[in-house]
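Novice: Here is a sequence together with a model predicted from it:
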Amino acid sequence: MKKISVACAVLLSCLTASIAVAKNPYPVAGVCHGLPKVDVSTIANTCLAVVASDLKMPRGVLPLSDGDIWLTEMGSWERGRGRLSRVQKNDKGYERTTILDGLDRPHGLALGPDGWIYVAEAGRILRVNPNVTVFDKRNGYEIVMDDLLKTGLHPLKQIAFDAKGDLYISMGAQTDHCERPQASGGGVEFPCQETQGARATAAIWKVNLREGKRIEVFARGVRNAMGVTFSAKGDLVVTENGRDNISRLDKKLNDATLPHDALMVVTPKADYGWPYCYDGNRLNPEYRSYSRACIGKAKPNVLLPAHSAPLGIMRYANDGVITALRGQYLIALHGYRDTGHRLVAMPASGQLSGKTSDVVSRWGARGDQPMGAPVDLKASPSGLVYMTDDRNDALLVLSNQL
């Protein structure tokens, strides 16, 4: 790994800012966990509160055992506007400290087996020592990987570590459905070149950091898996965002309800069919002249609402303090359509039925209530569920209503 020796005043901006409740984007509806309560519907005996506001497009979240909460803030879709922040509680509330500034569209956050915090930018993976309080020439950060493709339609990266310490990276598709205006066959490629080879996109990579950063394409044909977690057995579980504009070539297909987003318990080495297939083994209209393109492709385990944008997923512990969530997958439906803007739960044990229940709902725009847009979510060691909302620049927490 390459060591970066920089002074705090140069690239590592150790700036602290108090988080002002006055900038809370949500109307206050009481108190929850000692914080401003959000006026939404939540599962019985719970409530949702604003921990921090006035952030800059917060995406990834990582609560640690010491009570600190780490965030990636994308800042903008423009390059170099993002930052890594740490939120800490004090006598006056919460304070945010900028740890790294000038990052390129950071998204994923994960605690590594070495105790360092791993940060996924569009084109590289960094790691930071959370125990360092002052970054100087002896205590910088390290670049773990710096050659990731950062262009295309889905440049953001999600990351997670398995129990063995291997790193998984979601490599989003460069296009919506492998469209190429110069290509024949309805403006698409067959075979789709970005899904091929040892550094495929629309794929999930498995990286062995212990053995020279050896990359393995763990699964292909996954358009954009922004939610990444693991089952109780250790299987990789992802949520996928489906394609757009499916009715362009076939008006009989309803773009409002097709295709579904999806959840997969990933089979190693499987090909899940993007860009040829949707909803399992149905041929996309652009690929109907390739009638065998979906044969042998793996199917998702669960179909989720179309265009709900499942950007985050976690498995809540069987002994978590929020009883109603125990042993369930929690899925953040970010939404750019009305199927999203909520948090849902799905039983994580046994055969996945696909049946979900609302955990946070009634989160659409109404009156002075803004539309919610949950992104990432993770539980603290105490069982509180922290989540980011990039539309309203807020960090939220789901807690028992005491």
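Specialist: Okay, I see it.

Novice: drop to CA atoms for contacts and neighbour counts, all remaining ones
Specialist: Noted.

Novice: from what I can see Ala317 touches Arg326, true?
Specialist: Yes. Here Ala317 reaches Arg326: they are 5.6 Å apart, a contact under CA atoms under 8 Å.

Novice: Look up the closest residue to Thr229, ignoring the ones flanking it.
Specialist: Val237 (5.2 Å; CA to CA, 6 or more residues apart in numbering).

Novice: give the contact list for Leu111.
Specialist: Neighbour list for Leu111: Leu62, Ile117, Tyr118, Phe161 [criterion: CA atoms under 8 Å, 6 or more residues apart in numbering].

Novice: just to revisit the earlier point, distance of the residue nearest to Thr229 relative to Asn45?
Specialist: Distance, Val237 to Asn45, by CA to CA, to the nearest Å: 28 Å.

Novice: And the strands in the stretch 301-402 of the chain, which stretches?
Specialist: 302-304, 310-315, 328-333, 342-347, 357-361, 374-379, 385-389, 394-400 (DSSP state E, counting those that start in this stretch).

Novice: can you tell which of the ones you listed is closest to Val266?
Specialist: Closest to Val266 of those is strand 302-304 (CA to CA; 11.7 Å).

Novice: ok, residues contacting that closest one?
Specialist: With CA under 8 Å, 6+ apart as the criterion, strand 302-304 contacts His260, Asp261, Ala262, Leu263, Met264, Asp279, Leu352, Ser353, Gly354.

Novice: where do the helices sit along the stretch 51-200 of the chain?
Specialist: Assigned by DSSP state H, counting those that start in this stretch, the stretch 51-200 of the chain shows helices spanning 184-187.

Novice: related to what we said a few turns ago, may I see the strands of the stretch 301-402 of the chain arranged in TSV, with mean neighbour count and distance to Leu126 as well?
Specialist: Shown next, in TSV, are the strands of the stretch 301-402 of the chain (neighbours: other CA atoms under 10 Å; distance: least, CA to CA, whole Å):
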stretch	mean neighbour count	distance to Leu126
strand 302-304	21	32
strand 310-315	27	21
strand 328-333	26	25
strand 342-347	24	29
strand 357-361	18	33
strand 374-379	28	19
strand 385-389	26	21
strand 394-400	23	22
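
Novice: second one coming, line it up with the first:
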Amino acid sequence: MKTLPTLLLLVCLPAYGRDLPLDTLKLPAGFRIAIYADAVPGARSMALAPDGTLFVGTRGDTVYALPNRTGGPRADAVLTLLQGLNTPNGVAFHDGALYVAEIGRILRYDQISARLRNPPKPVVVSDAFPRDAHHGWKFIRFGPDGRLYVSVGAPCNICEPDPARYAAIFRLKPDGSALEQYARGVRNTVGFDWHPQTGELWFTDNGRDWLGNDAPPDELNRAPRAGLHFGYPYCHGNAIADSEYGDKRACAEFTPPMRELGAHVAALGMRFYSGTMFPEPWRGRVFIAEHGSWNRIPPSGYRLTTARIEGGRVTAYEVFAEGWLKGIAAWGRPVDVQVMPDGALLVSDDKAGVIYRISYGK
């Protein structure tokens, strides 16, 4: 096992409770970033209910609820909704219920908006998922087909796991039935969304470690239909054969990414911007939270990027917000993004323990 330099461990120390230097963050002209909610330790994936309540998962044991009954620029409160769970990273809201993904199962909390201070006992929707801790935290979202999509990462850095159970995106009905694999060869996606016009699934994917500072890239992928294979563990990026498994299958056999992202940037949450607050050039773009590298010198990521989509192609990939990384240490790590009804963009940060709100104009 390779040992991390002690220097890099500084990047992962928690920053909860200290003043955050928001004035050092750089965004395009006219954009502003502020705190939507603080004291949200380990804030990861987000899901929004129609009444304005934001649900926030973590890689600890807690799920938070952040009500906002007026639609204002800050949450009304930060409520500890659920505790004692097994890495409840993934959260999704559907038909009045909160769905929570633990490592090995998915739970459902019915009529949750009326029970924020006294949540009901959960219903087990499915316990059919692997229980491996490595890449075991899950991202979940409901698709336009009404099904719940669930990521299952590879139980390793690089290996040849059971292709029917790992390194894939699955979907199932809200009651847990009809579980099926939608996409395979996906090392570890912690963010996906559907194109607002075509309804096609797009997702980020994290590249493997220990191929060097600049390889392989993270990826932005498109899955217009079920059954596509995206290369893991045989091929990375457009055409990088894996050093251990690349001789088994050629890169030409797989669906290439729509865009190679930065190496080791840890591209996690992503959303198509569907609001109208941002100016026209930013509408319809993909916004990506790049959580940041853990084993690269110098570090990479720790920023928000955008991808412009035109005619089903990515025509630009550029930095939108940066400044969380200072030298080799970072005071924040973006995880997920959420478009709000007023068009503002929320960003979760599991290191600073906050939710940011990015707005445009006054």
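Specialist: Ah, there it is. Source: prediction; values computed, not measured.

Novice: picking that back up, format the strands of the stretch 301-402 of structure 1 as TSV; extra columns: distance to Met171 of structure 1.
Specialist: Putting the strands of the stretch 301-402 of structure 1 into TSV (distance: least, CA to CA, whole Å) gives the following:
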stretch	distance to Met171 of structure 1
strand 302-304	21
strand 310-315	14
strand 328-333	19
strand 342-347	24
strand 357-361	29
strand 374-379	17
strand 385-389	21
strand 394-400	26
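
Novice: Go ahead and name everything in contact with stretch 29-42 of structure 2.
Specialist: 16-17, 22, 58-60, 64, 66, 73-75, 77-78, 346, 349-361.

Novice: centre of the chain versus it, how much separation?
Specialist: 17 Å (CA atoms, centre = their mean, to the nearest Å).

Novice: How about stretch 348-357 of structure 1?
Specialist: On CA atoms, centre = their mean, the centre of stretch 348-357 of structure 1 falls 20 Å from that of its chain.

Novice: Then stretch 67-87 of structure 1?
Specialist: 14 Å.

Novice: likewise stretch 232-244 of structure 2?
Specialist: Counting by CA atoms, centre = their mean, stretch 232-244 of structure 2 comes out at 22 Å from the chain centroid.

Novice: And that stretch, what's buried?
Specialist: Tyr232, Pro233, Tyr234, Cys235, His236, Gly237, Asn238, Ala239, Ile240, Ala241, Asp242 (16 or more other CA atoms under 10 Å).

Novice: ok, so of those residues, who is nearest Thr305 of structure 2?
Specialist: For the buried residues of stretch 232-244 of structure 2, the nearest to Thr305 of structure 2 is Gly237 (18.1 Å; CA to CA).

Novice: Structure 1: which residue goes with that closest one?
Specialist: Aligning on TM-score structural alignment places Gly237 of structure 2 opposite Asp279 in structure 1.

Novice: now swap in Ile103 of structure 2 and tell me
Specialist: With TM-score structural alignment as the criterion, Ile103 of structure 2 lines up with Ala122 in structure 1.

Novice: Let me know whether that match touches Leu156 as I believe.
Specialist: Yes. Counting by CA under 8 Å, Leu156 is a contact partner of Ala122 of structure 1 at 5.1 Å.

Novice: Touching both of the two, which residues are there?
Specialist: Arg105, Pro106, His107, Lys150.

Novice: quick one on the thing from earlier: of the contacts of strand 302-304 of structure 1, grab the buried ones for PyMOL.
Specialist: Paste this into PyMOL to select the buried members of the contacts of strand 302-304 of structure 1, with burial taken from 16+ other CA under 10 Å:
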select buried, resi 260+261+262+263+264+279+354
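
Novice: will you turn the contacts of strand 302-304 of structure 1 into a markdown table that also has distance to Asp166 of structure 1?
Specialist: As requested, the contacts of strand 302-304 of structure 1 are exported to a markdown table (distance: CA to CA, whole Å):
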| residue | distance to Asp166 of structure 1 |
| --- | --- |
| His260 | 30 |
| Asp261 | 26 |
| Ala262 | 24 |
| Leu263 | 21 |
| Met264 | 19 |
| Asp279 | 30 |
| Leu352 | 25 |
| Ser353 | 29 |
| Gly354 | 28 |
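
Novice: Return the residues in contact with the aligned residue in structure 2 for Ser399 of structure 1.
Specialist: Matched across to structure 2, Ser399 of structure 1 falls on Ser359, judged by TM-score structural alignment. Contacts for Ser359 of structure 2 (CA under 8 Å, 6+ apart) come out as Phe31, Arg32, Ile33, Met277, Phe278, Gly343, Ala344, Leu345.

Novice: for Thr72 of structure 1, same thing?
Specialist: 58-61, 82-85, 106-109, 119.

Novice: Leu377 of structure 1: which of these is nearest?
Specialist: Closest to Leu377 of structure 1 out of those is Val61 (6.3 Å), distances taken as CA to CA.

Novice: Please look at that closest one and Val375 and confirm they touch.
Specialist: No. Counting by CA under 8 Å, Val375 is not a contact partner of Val61 of structure 1; they are 9.0 Å apart.

Novice: which residues are common contacts for those two?
Specialist: Contacts common to Val61 of structure 1 and Val375, judged by CA under 8 Å, 6+ apart, are Met387, Thr388.

Novice: Which residues does stretch 116-136 of structure 1 contact?
Specialist: Against stretch 116-136 of structure 1 from outside (CA under 8 Å, 6+ apart): 5-8, 12, 14, 72, 103-112, 115, 139-150, 155-159.
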